[in-house]
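# whatever this is, show me its structure:
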Amino acid sequence: MCESSNGGEVCLYDANNQSGRVYDTLYSKPSYTGTYYGTNVGIDNTVNSTWNRDPDTTVSFYQFANYSGLGLGQLGGGKTNWSQFGEENSWSSHCFANNPACPG
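Sure, this is the predicted structure:
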């Protein structure tokens, strides 16, 4: 599912990503609604690791919906296992730095 490497895609994995729970999006998401592909597992507050497939743009992940709460950035092309920072299952939205709706 996480196939694009030429910009604008973020892949979200839950704590059991070995079992294939993945969600990818081409856009900033003000709130994580819905489920991982092919499951009934909700995305909100279940993201354990992320992969920013945009090679040039930083994406920030936020603790709450509407780009609020703690926000941590991930450089273009970066992969992060958030559990190593104690931030697994913390994310409810993300925003690409080139999106004018993102917090400054």
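
# please make it C-alpha for all contacts and neighbour counts, starting now.
OK.

# show me where this protein has strands.
For the chain, strands defined by DSSP state E occupy the ranges 10-14, 22-25, 47-52, 59-64, 68-74, 79-81, 93-96.

# what residue lies at the spatial centre of this structure?
residue 12 (4.8 Å; CA atoms, centre = their mean).

# stretch 78-89 spans what distance, first to last residue?
18 Å (CA to CA, to the nearest Å).

# second chain to compare with the first, below:
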Amino acid sequence: MCESSNGGEVCLYDASNTTGRVYDTLYSKPTYSGTYYGTNVGIDNTVNSTWNRDPDTYVYFWQFANYSGLGLGQAGGTKENWGDLSEANSWSSHCFSSNSTCPY
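Below you'll find the model as predicted:
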């Protein structure tokens, strides 16, 4: 989990500072329908921090499914604590800027 550092992976955490329960994916997700690993806790609207493991590609997080609502970007290779935003816990989808269906 969250082991790749050579591209295409983003890790989602339910706590700040990239701690707590984790979910990672190698792909853009138009809707968060999964659960954190080893739990039955849904990831939709529970993400507090993220780690973009792709060193070269921006990833954009969206407030609603299908890349809609407020969208904020995160640079490649960085960790982000979204807990200070009023939108914290409201992410419902994400896409890598390299994905042709990404609105950015």
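
# TM-score for this pair?
The TM-score (TM-score structural alignment, normalised by the length of structure 1) is 0.93; 103 aligned residues with a CA RMSD of 1.3 Å.

# re earlier: could the strands of structure 1 go into JSON lines alongside distance to residue 87 of structure 1?
Converted to JSON lines, the strands of structure 1 look like this (distance: least, CA to CA, whole Å):
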{"stretch": "strand 10-14", "distance to residue 87 of structure 1": "12"}
{"stretch": "strand 22-25", "distance to residue 87 of structure 1": "18"}
{"stretch": "strand 47-52", "distance to residue 87 of structure 1": "8"}
{"stretch": "strand 59-64", "distance to residue 87 of structure 1": "9"}
{"stretch": "strand 68-74", "distance to residue 87 of structure 1": "10"}
{"stretch": "strand 79-81", "distance to residue 87 of structure 1": "9"}
{"stretch": "strand 93-96", "distance to residue 87 of structure 1": "14"}
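
# give the aligned equivalent of the residue nearest to the centre of structure 1 in structure 2.
Structural alignment (TM-score structural alignment) places residue 12 of structure 1 against residue 12 in structure 2.
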